[in-house]
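Asks: predicted model and sequence below, questions to follow.
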Amino acid sequence: MEAKQERVILVGVETEETWRNFGESMLELKGLTKTAKGTVCFSLIQKRPQVDRQTVIGKGKLAELRQLVEAHEADLVIFNHELSPRQSQLIQDQVEVPVIDRVQLILDIFAMRARSKEGKLQVELAQLEYLLPRLVGQGKNLSRLGGGIGTRGPGETKLETDRRHIRNRITGIKRELKEVAAHRERTRQKRQSQVFQIGLIGYTNAGKSTILNLLTSAATYEQDALFATLDPLTKQWCLPEGFQVTVTDTVGFIQDLPTQLIDAFHSTLEESRNMDLLLHVVDAASPDRQQQEATVMALMEELDFAHIPLLTVYNKADKLEGAQFVPTLFPNVLISAKSSRGKADLTEAIKLRLMEILEPYSLAVPQSEGKWLSRLKKETLLLSEEYQEDSQSYLVKGFVPEGASVVRKKEEP
């Protein structure tokens, strides 16, 4: 039997600093709440020059919020701002239902989505570090075993009484994550020496998992929901020419991604930093497309991804209405992952981008060297092979990743 959805009131303050993206941010908060299995019954919005230092919203609005909670029989209030421990406590004392903020909501969704051991550890670390300074007066909330949004993950342990236990747990998780990161680094180095790596990045819900499934037939979780993917997943993909590469799906970016998550998911994002090509997947039909693009590009800069070759994949072309689509990022390709032509269009665009970033080569491969020819097909983008009667060899032309030994000299397998 499915658990009853919690009734939620959202609260946002539009200030002189946030007015430009405020509408989109509130819509996103609504989407996040829905992803966390909550039902939004009211959105309370206030315009102020800046947020109130004590309670974010003014006293009058706080009294109105209390009345709204009673009138709508709300179970939870979610603020579209990061609340300090003091603010959280003052507001909660007034409204008499649990109060969480955008960061806790995102952490909660990540707790729902984590599948791998590393993913679960990273979520728990982020939640514990966020909750530690907020434990005073949280006993009532945290004792709601499995009590819904904001309490998933470690929220069900006796956090409010055992700070030392939490600090020890944080130290333990960091140690475990270091071991996992070291193992990941060893695996990556093994893989790096031979395989060209493509990474999928982009705003959450742009269609990255759909594209991974399209290219590799991987049965990954794809859903029209924010943060549908959390753990990075790598699958092999063979281009029509025979070139074998890997494609990695990653967690989606979002406006105001909590710093706790950037820190906690460092090793997950580390995976993307070592890619040879990034596919930046953009929801072409989103009304806030340019803002989403800017968010991803800024985060890429922050995470030191700017040096990696990029191809922007404008997805969801089937949802575009009216005027002709005008791209803002280059190079790019416009596709619909759901259409019959989607895979062919994307594959061709990736192939053209590979020809720009790889090194061209031309080789004569003796007829007797079948194994070498086979390796060239797998490890390079081989575009033509022509049999030369006089020399009894194949003249092969294509593009090769920088430093690949298969072209420099023939190596015995």
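Replies: All right, it came through fine.
Asks: going by C-alpha atoms from here, please, whenever you check contacts or count neighbours.
Replies: Fine.
Asks: does I9 belong to a helix, a strand or coil?
Replies: strand (DSSP: H, G, I helix; E, B strand; the rest coil).
Asks: and the strands in the stretch 1-150 of the chain?
Replies: 6-14, 38-47, 76-79, 99-101 (DSSP state E, counting those that start in this stretch).
Asks: hey, which of the ones you listed is tucked in deepest?
Replies: Comparing those by mean neighbour count (mean count of other Cα atoms under 10 Å), strand 76-79 ranks first with a mean of 24.
Asks: put this next to the first one:
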Amino acid sequence: MAEPIREELQVQHRTAVLVSVPDPTRKLGKERALDELKGLVKTAGVKVVGELVQLRGRPHPGTCLGKGKIEELKDLVDATGAELIIFDNNLTPSQGRHLELETKRIIVDRSELILDIFATHARSAEARLQVELAQLQYTRTRLKRMWTHLERIEGGIGASRGPGEKQIETDRRIIDQRIDELKLRLAEVEVRRERMVRQRESHSLVSVVGYTNAGKSTLMNALTGADVYVANQLFATLDTRTRKWTIPSWGELLLSDTVGFVRDLPHSLVASFKSTLEEARQADLLLHVVDASNPEAEQQAETVEQVLNEIGVEIRNYILVLNKVDAVQDRGVVDVLRAKYAHSVTVSALTGEGLDKLGLLVGELLGEGYVDAEVTTSAGNGKLFAFLAEHAEITDTQYVESTAILRCRISRNILWRVKGENTTVRVIDRPQPSFVN
């Protein structure tokens, strides 16, 4: 079962000072540099007692912060009595080690905090396996930092290595064995999930992706009437949920909600959650939900696209869903995003605004992936008739002696399964739809 990476790191109910050396390309002022980290620590159950931001070209290679800021940080933790120092940056093992020696406090970087949140929120067996794998891969490179209390102990006469080093080697072997075991188990899960997704070919699959807390679960509830868990916190849910959604312009389809993304997700976490995101890889259409009321909406949209590319999701049919328009204060952000994407729609999952328009656009884009086809086969080909009845919309059937000619509307993705011995398929061209925007 997934647990916090270090036993002493039980972040819930702890006090912390938050620290950031923000990326200058994000162009955030000091007043907003810690906004997202505050959301993460709130989700983790941490009480914030102090904040520190240093604007510099790049983090210091040895300690992330400059020398003067480290002294300021030491004064701050002493004054506030903070138990943890949580960085919005991903620290190298040596940076974390040096900072802990300087401040005499537990140092937590962004990746470790996110992994701790995922460990707390993992509910299904699959999510627990994925989080444990990510934790072990993260921990493996940081074993030396966790055994520094043994490095000062002499190894004894004739010993070339101290007990700290021996313990590191032992732990590394144990971790490697467990990583191999988890990878095998997750590979089996991925095969099962791929098979399960392929078995749903009788329904179109639409997958909801987006930044964490963009309102994906609220939108799914509004569209399907489902009771997906909703909370105003980051990473409230980690497991994929699939529900049926009926739209007038199309009919019944499957709507799948996925885990939310966030800036600088640990690479090990992204890799381990590939099987959970199989729904997104296999989807006929992606709904990319963006919190339009967030000043960083454009950067968050780019982050989601980067993660999708990283896990091998080919972005073809794609709708940008600008959610929470009821809370938008700057329409300029909405206009900029709509100008960048061919297909976008503004909605409020909370009030229902724009949901009908979203359904129309989904139907039109899904229709682009379908073709009208004329199938000519033997009149006794019952197996093919059954397949078409389940996977296509048959619009006309004619019989000429022992030959059957069927006209149907069918997905391009499964058209190849119709072709076979004594069967021919002719695609019938039709005018392209005009898209709603």
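Replies: Here it is on my side, so go on. Everything numeric in this text was worked out from a predicted model, so none of it was measured.
Asks: save the strands of the stretch 1-150 of the first structure as a markdown table, and put in distance to K235 of the first structure too.
Replies: A markdown table is the format used below for the strands of the stretch 1-150 of the first structure (distance: least, Cα to Cα, whole Å):
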| stretch | distance to K235 of the first structure |
| --- | --- |
| strand 6-14 | 37 |
| strand 38-47 | 33 |
| strand 76-79 | 37 |
| strand 99-101 | 36 |
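Asks: select, out of those, the one closest to V69 of the first structure.
Replies: Nearest to V69 of the first structure, of all the strands of the stretch 1-150 of the first structure, is strand 6-14, at 7.3 Å by Cα to Cα.
Asks: helices and strands around that closest one, which ones?
Replies: Helices and strands touching strand 6-14 of the first structure, as assessed by 3 or more Cα pairs under 8 Å, 6 or more residues apart in numbering; DSSP states H and E, comprise helix 22-35, strand 38-47, strand 76-79.
Asks: in the second structure, what range does the second one match?
Replies: Strand 38-47 of the first structure corresponds to residues 46-55 of the second structure when matched by TM-score structural alignment.
Asks: re earlier: for H165 of the first structure, which of the strands of the stretch 1-150 of the first structure is the nearest?
Replies: Taking those one by one with Cα to Cα, strand 99-101 is closest: 23.0 Å.
Asks: just to revisit the earlier point, so which of the strands of the stretch 1-150 of the first structure gets nearest F253 of the first structure?
Replies: Taking Cα to Cα, strand 99-101 is the member of the strands of the stretch 1-150 of the first structure nearest to F253 of the first structure, at 18.1 Å.
Asks: give the closest residue to the residue mapped onto T242 of the second structure from the first structure in space, chain neighbours not counted.
Replies: For T242 of the second structure, the aligned residue in the first structure is T234 (criterion: TM-score structural alignment). Spatial nearest neighbour of T234 of the first structure, excluding adjacent residues (Cα to Cα, 6 or more residues apart in numbering): T248 at 4.2 Å.
Asks: could you look up the SS state of that neighbour?
Replies: Three-state call for T248 of the first structure (three-state DSSP): strand.
Asks: run a quick neighbour tally on it.
Replies: 22 (other Cα atoms under 10 Å).
Asks: coming back round to it: how about the helices and strands packed on strand 6-14 of the first structure in TSV, adding distance to E70 of the first structure?
Replies: TSV is the format used below for those (distance: least, Cα to Cα, whole Å):
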stretch	distance to E70 of the first structure
helix 22-35	20
strand 38-47	12
strand 76-79	11
